[in-house]
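A.B. asks: coordinates only, sequence not included:
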């Protein structure tokens, strides 16, 4: 219930909760939204009691939300009806869970993703080479030790005339292949 019931309503609840022998139905409890939960004797089975919920007068039927503890009680999964303190603790738990979920989402969003653009700066793993201007650290150190003539000679690389890479560039052998039209074979007479 959003607001606590007044003294007259509390007296009415206490009166309806009494399981007097002539009474056919009695109030078991209510939830924080104002729904009341009733139990009554089944006409066919005297040993079993039926359980129902009566929604608050101010609630539209499309907006009715029965808490899980009361659903368990309605389906006879739970023997004892939930108390108000238990329902309030569950509401507090749900609010706390929402705060923790929002914090976890914020932490997850702060971590870099593999799907991010390269300019966002992915962390470099220790096993990968750290390239500086297209060169690795070891390659940069070797080039500093070599004279300028050797550096230019290394950069101008010529491929041999009979390179297999140039031959493959002409085309693949199956590039000109086309499937033949299908013609059915003559039918055998039986």
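C.D. replies: Arrived safely. The structure presented is a predicted model; accordingly, all values stated were derived computationally and were not measured. Residues are numbered from 1 along each chain as shown.
A.B. asks: CA only for contacts and neighbour counts going forward, please
C.D. replies: OK.
A.B. asks: could you point out the longest helix in this structure?
C.D. replies: In terms of residue count, the longest helix belonging to the chain (DSSP state H) is helix 84-110.
A.B. asks: buried ones in that helix?
C.D. replies: residue 87 (16 or more other CA atoms under 10 Å).
A.B. asks: what about that helix, distance to the chain center?
C.D. replies: 15 Å (CA atoms, centre = their mean, to the nearest Å).
A.B. asks: moving C-terminal of it, what's the next helix or strand?
C.D. replies: Using DSSP states H and E, the helix or strand that follows helix 84-110 in sequence is helix 137-145.
A.B. asks: Give me the residues contacting the helix or strand following that following helix.
C.D. replies: Counting by DSSP H and E, the element after helix 137-145 in chain order, helix or strand, is helix 148-155. Here helix 148-155 makes contact (CA atoms under 8 Å, 6 or more residues apart in numbering) with residue 143.
A.B. asks: Helix 137-145 and helix 148-155, what's the angle between them?
C.D. replies: 140 degrees (axes from the mean of the first three to the mean of the last three CA atoms, to 10 degrees).
A.B. asks: Run the chain-centre distance for helix 148-155.
C.D. replies: Using CA atoms, centre = their mean, the offset of helix 148-155 from its chain centre is 57 Å.
A.B. asks: same for the helix or strand following that helix, what does it pack against?
C.D. replies: Once the chain leaves helix 148-155, the next helix or strand it forms, by DSSP H and E, is helix 164-168. If contacts are counted by 3 or more CA pairs under 8 Å, 6 or more residues apart in numbering; DSSP states H and E, helix 164-168 sits against no helix or strand.
A.B. asks: What are the contacting residues of helix 164-168?
C.D. replies: Under CA under 8 Å, 6+ apart, the answer for helix 164-168 is an empty list.
A.B. asks: here's the one I want to compare it with:
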């Protein structure tokens, strides 16, 4: 109610109370209520039909274009003007709705800050992980020539080591290393059959 006191003086508020009474005969315009911007809402009739009164808005401050009035009309009063709401909203309802909107804005801001911090944390973790991977790859790259040199040196030592050569000679299979190949007895038995009988024949003199 303090907001209305700042918008309208006392005499005007008393006049609105008088205009809100519907028990006075021959009255065709009735005051309904205020909003938080100081706008006033009315019901009136032109033809005297009191069963269906028309509804209108009287703005607190005049604008050049009527479409600019929608910036200051709360959704509750807009529903009442369009007859999608039967009862007019009270100032307490409008104040509570304003608090609710402010609270939603505050919660949305806190959620945005939370997700922003979470994004920064994930980016930092990704950066640290990538830095560790680069350091590990750099260490492997620097150690690769040393490992190659060590392997080559060990190979050269093994080639010149007589004890290792002796061990290798002991490990060899004597059967595999033998140069004499065993002869096939079946092939030897078949050779006389394939030979020429005239040349192979030997006549022994008596």
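C.D. replies: Sure, I can see it. Since the structure is predicted, the reported quantities are computational estimates derived from the model, not experimental observations.
A.B. asks: Could you get me the TM-score between them?
C.D. replies: The TM-score (TM-score structural alignment, normalised by the length of structure 1) is 0.58; 140 aligned residues with a CA RMSD of 3.7 Å.
A.B. asks: Let me see the ranges of the strands in structure 2.
C.D. replies: 29-34, 40-44, 54-58 (DSSP state E).
A.B. asks: what would these look like in a markdown table with distance to residue 103 of structure 2 and mean neighbour count?
C.D. replies: Output for the strands of structure 2, formatted as a markdown table (distance: least, CA to CA, whole Å; neighbours: other CA atoms under 10 Å):
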| stretch | distance to residue 103 of structure 2 | mean neighbour count |
| --- | --- | --- |
| strand 29-34 | 23 | 20 |
| strand 40-44 | 27 | 18 |
| strand 54-58 | 29 | 15 |
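A.B. asks: and the longest helix of structure 1 with strand 25-30, angle?
C.D. replies: 40 degrees.
A.B. asks: so helix 84-110 of structure 1 corresponds to what in structure 2?
C.D. replies: Under TM-score structural alignment, helix 84-110 of structure 1 corresponds to residues 91-117 of structure 2.
A.B. asks: The matching stretch vs structure 1, average offset?
C.D. replies: Its matched residues in structure 1 lie on average 0.9 Å from stretch 91-117 of structure 2 after superposition (mean CA distance after the TM-score superposition for structure 1).
A.B. asks: And stretch 121-133 of structure 1, end to end?
C.D. replies: End-to-end distance of stretch 121-133 of structure 1 (CA to CA, to the nearest Å): 15 Å.
A.B. asks: before we move on, back to that, what would the strands of structure 2 look like in CSV with distance to residue 20 of structure 2?
C.D. replies: Formatted as CSV, these follow (distance: least, CA to CA, whole Å):
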stretch, distance to residue 20 of structure 2
strand 29-34, 4
strand 40-44, 9
strand 54-58, 14
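A.B. asks: Among those strands, which comes closest to residue 92 of structure 2?
C.D. replies: Smallest distance to residue 92 of structure 2 across the strands of structure 2 (CA to CA): 11.0 Å, for strand 29-34.
A.B. asks: now the residue most central in space within structure 2: how far from residue 128 of structure 2?
C.D. replies: Note on structure 2: the residue nearest the mean C-alpha position is residue 119, at 10.3 Å, using CA atoms, centre = their mean. Distance from residue 119 of structure 2 to residue 128 of structure 2, counting by CA to CA: 14 Å.
A.B. asks: One more: residue 43 of structure 2?
C.D. replies: 68 Å.
A.B. asks: same check, this time on residue 111 of structure 2
C.D. replies: Relative to residue 128 of structure 2, residue 111 of structure 2 is positioned 26 Å away (CA to CA).
A.B. asks: contacting residues for the residue nearest to residue 61 of structure 2 when sequence neighbours are not counted?
C.D. replies: Sequence neighbours aside, residue 39 is the residue nearest to residue 61 of structure 2 in space, at 8.0 Å (criterion: CA to CA, 6 or more residues apart in numbering). Residues in contact with residue 39 of structure 2 (CA under 8 Å, 6+ apart) are 57-61.
A.B. asks: rerun that using 7 Å as the cut-off
C.D. replies: 58-60 (CA atoms under 7 Å, 6 or more residues apart in numbering).
A.B. asks: Please say which position in structure 1 it maps to.
C.D. replies: Residue 39 of structure 2 maps onto residue 35 in structure 1, by TM-score structural alignment.
A.B. asks: circling back: among the strands of structure 2, which is nearest residue 104 of structure 2?
C.D. replies: Of all those, strand 29-34 comes closest under CA to CA, at 24.3 Å.
A.B. asks: packing partners for the closest one?
C.D. replies: The contact analysis (3 or more CA pairs under 7 Å, 6 or more residues apart in numbering; DSSP states H and E) places strand 29-34 of structure 2 against helix 10-20, strand 40-44.
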